[in-house]
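[1] No letters, just coordinates:
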């Protein structure tokens, strides 16, 4: 069924037929509402009719939802086909023609061939399923990056509109730090619906505990560029550097499936993210005086539904844990409205939050640009709430961790999909030890308990405009790989840890270059 007919069907019917649902999802959509941690049937916070039928919100971008669904299926489907293929190969006899048959099946189902050496030696030592699993995971990653590099370049062109919107809202940089949890991996393209742009920065740290000093350095570099190049605004234009932190929790099982770095305590996750934001702004004001204008913004994410909560700053830019807009409530309250009334209701929700009394009371309304940006993010997220309703019945079936590999270093911005990778942003193992340890702990449960190894990619970007940059980055990658092997020597020695190295030029969508690790 083509996209136009599909969209028309979705508007007219309660649920799509099985032929319209991706094969990987037909068996994951729950026909009953999930059971909450209290043991009762959960009611969806945004749409009370889920999962029996989907709600239809007037501000949902149905075409974009359909595109993102196809994108997610194409990326995750390749990774999820690895284990079934290896199970089939393990069950086959290692007779004549085994290697040829294995390569044919791999090409058909995964889109690439498996290492010839591992298959050719199977008749002597048995099938090396660990090595094949890791190799296939890395090959799926490389193919995904290759195929979506063009999409990223297209997004960069579309991102010019996002950059223009940010400047119109009074911001010359949007720097977002989220938790390294893989459930936040689709934060930009899915949850917030923000394409790649020149003014966007993104990073991930366990517990959203971002590096304040590095972000202060980024602020200085940004202000210097404004002063020397006038990009994106000249130094005399009163735009601001906006730092955003994203924490997360679980509405279905808040005490077990929340942020692992904070013991699944959402209050601690919120407070830690807020403290980092305040430290960042305070560091700049203390060093460069109060004229060094920065804004901060705090966003919470329910990883079960992808509904966000935005904490609304007051007129002085201060945040409160108790002053926010819950987008699940906005979705529910605006369902029966037309598009224009729904947009006005979003702005009204921001106004009501800004005028909170009691513990959430602030000092006036945020500036117009901040209100416009918050409204944009809330409206974008309404489409994502409906996306989760359409694809998986309102709640993700993988309430906890379900990452496919650990990503160390700069990460792969071409592949931004929920629960695809656990991301540890680090320059040295010593500095990033806490993030790495959380990732290893997660994968001991996800993979080793199923007798599967831990695939870990080490990836850094270099700047081809700088002489010797690539060589220095490759040397750094080799040092990090050696330090990782030393830190997890037992796992490495027992064959449970597989490393893969790669580098990439700075421009998004650049070719992925594999680095053979020493």
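    Alright, I've got the coordinates. The shown structure was predicted, so the numbers you read here are calculated from the model rather than taken from an experiment.

[2] hey, let's count contacts and neighbours off CA atoms from now on
    Noted.

[3] Okay, buried residues for stretch 503-518 please.
    503-505, 508-510, 512 (16 or more other C-alpha atoms under 10 Å).

[4] ditto for stretch 267-279
    Within stretch 267-279, the residues that count as buried by 16+ other C-alpha under 10 Å are 268-270, 272-274, 276-278.

[5] How about stretch 89-102?
    89, 94, 98-99, 102.

[6] can you tell me which of those residues are in strands?
    Nothing among the buried residues of stretch 89-102 maps onto strands, per DSSP state E.

[7] can you redo the residues you listed as CSV with distance to residue 146?
    Supplementary listing: the buried residues of stretch 89-102 in CSV, determined by distance: C-alpha to C-alpha, whole Å:
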residue, distance to residue 146
89, 27
94, 33
98, 29
99, 26
102, 24
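
[8] all strands of this protein, in order?
    Taking DSSP E as the criterion, the chain contains strands spanning 171-179, 200-205, 240-249, 294-302, 308-311, 324-326, 405-409, 421-424, 454-462, 497-505, 512-515.

[9] Got another one to weigh against that:
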């Protein structure tokens, strides 16, 4: 479906400075973080050395946290702790011990250390979520939401693939403040249900209408879809849901985006004025393709601007020259003049994403050369239910989002196959975190979320019974919609329904 630009975007001056680093991600280092292995990328005019160094440090802390799990379980399993409490005390510094089943047993009921290992992986993830990684909500000294309105958008809803190699999309690949992302949900092949996306749009617009902060129709809602591909091994390491066929991945996702826009128009007419945008993520290099819409809003899977090309093309320029080059490339791809007022908002947003991604390409090259050493999967766990974006890192978690196991059975099966191939060879189980969100302002919603998480965990156990394929071990949790720590749910904390945290039924950790 053709989308038309219905209003001229305002003109403004914006320096495209990166969002600031704050909180537990780490302050800017006192010494040059680009010495040694990262020195070569410091010369690129669009590199953001302080931000890239802070992100690299955060990544190492996350990897180190998960690296503690195996040795910690081995110490506790072999040390002969005489009581459950003593064993828990020994693991208290690793993760939330309330996630763990029994840590002491006897010859009749020995401890299931494989289950405990999976639970500890989930506990480490929960600890990282609780620690968080605060981000500044500022862009170039102004609130990010204000800048986004200058781009012509009041909300960005992103659909991505469930593949764990995209688990660092927001912080690393796009480098956007999370305050501008109204929602980010993952599906196999990024193929989001159109009806679900329409409902999410309706909720967002209703809140905006009721808040009355700005005239309705002054800015647009942007639905963005991001597929992924592999430049190193395109026939095998691309999107599994599309058989590693990049054109199929891009084409089918574009069809979903156009169907979403058509559905909004049919129900609400031109006044809804939504925008759509397609992008591709190379999981080997973290580079981005942005399928820039033409002047009428139409996109083509064969027409895009590539950040890898921009990185090389702008390497010898000044920073201002590099930014101007990106603006010109985006305008040329769109088929309009570089100062076309009608398309300015979308052009500047596309340029902003590409500029940010050039900095990530520079960071990856500085650390790893042309791309990551591992082209394949190395996820630690599967997150099932509602999305969690607080902890961002490539290959961290496979995301299978939905309101029931049946709804996301296909996505979950793909994730179990991917993680199971590696973990089963090591004699380990696939950790599955079932998380449901609740609205603290709605009476009873927390209890409903608890019951739903337990039902989903029980459904996972039925879908992957012991002795039939990779071992799968699920843990249930709930979380407030506004963020904050995860709270693990056990059978007796939600009316006694469901199974115990280790899957054996009935006890409380």
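    Alright, I've got the coordinates. None of the values given here were measured: they were computed from a predicted structure.

[10] Let me see the TM-score of these two.
    Overlay of the two chains. TM-score (TM-score structural alignment, normalised by the length of structure 2): 0.83; 461 aligned residues with a C-alpha RMSD of 2.9 Å.

[11] Kindly compare burial across the strands of structure 1 and name the winner.
    Comparing the strands of structure 1 by mean neighbour count (mean count of other C-alpha atoms under 10 Å), strand 421-424 ranks first with a mean of 30.

[12] biggest helix in structure 2 by residues?
    Secondary structure of structure 2 read by DSSP state H shows that its longest helix is helix 344-368.

[13] Can you spell out the matching residue range in structure 1 for it?
    Counting by TM-score structural alignment, helix 344-368 of structure 2 pairs with residues 368-392 of structure 1.

[14] just how off-centre is the matching stretch within its chain?
    Distance of stretch 368-392 of structure 1 from its chain centroid, counting by C-alpha atoms, centre = their mean, to the nearest Å, is 15 Å.

[15] any idea which of the buried residues of stretch 89-102 of structure 1 is closest to residue 129 of structure 1?
    Proximity of those to residue 129 of structure 1 (C-alpha to C-alpha) peaks at residue 89, which lies at 9.2 Å.

[16] How about the contacts made by the residue most central in space within structure 2?
    With distances taken as C-alpha atoms, centre = their mean, residue 167 lies nearest the centre of structure 2, 4.3 Å away. Shown in contact with residue 167 of structure 2 (C-alpha atoms under 8 Å, 6 or more residues apart in numbering): 392-398.

[17] mind redoing it with 7 Å?
    Residue 167 of structure 2 sits next to 392-397 when contact means C-alpha atoms under 7 Å, 6 or more residues apart in numbering.

[18] buried set for the match of helix 344-368 of structure 2?
    369-392.

[19] now do stretch 321-332 of structure 2
    Buried, per 16+ other C-alpha under 10 Å, within stretch 321-332 of structure 2: 322-323, 325-331.

[20] Of those, which belong to helices?
    Those of the buried residues of stretch 321-332 of structure 2 lying in helices (DSSP H): 322-323, 325-331.

[21] I'd like those as TSV, with distance to residue 340 of structure 2 appended.
    Shown next, in TSV, are those (distance: C-alpha to C-alpha, whole Å):
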residue	distance to residue 340 of structure 2
322	20
323	17
325	16
326	15
327	11
328	11
329	13
330	12
331	8
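
[22] hmm, back to that, average offset between the match of helix 344-368 of structure 2 and structure 2?
    Following the fit onto structure 2, the mean deviation recorded for stretch 368-392 of structure 1 is 1.2 Å by mean C-alpha distance after the TM-score superposition for structure 1.
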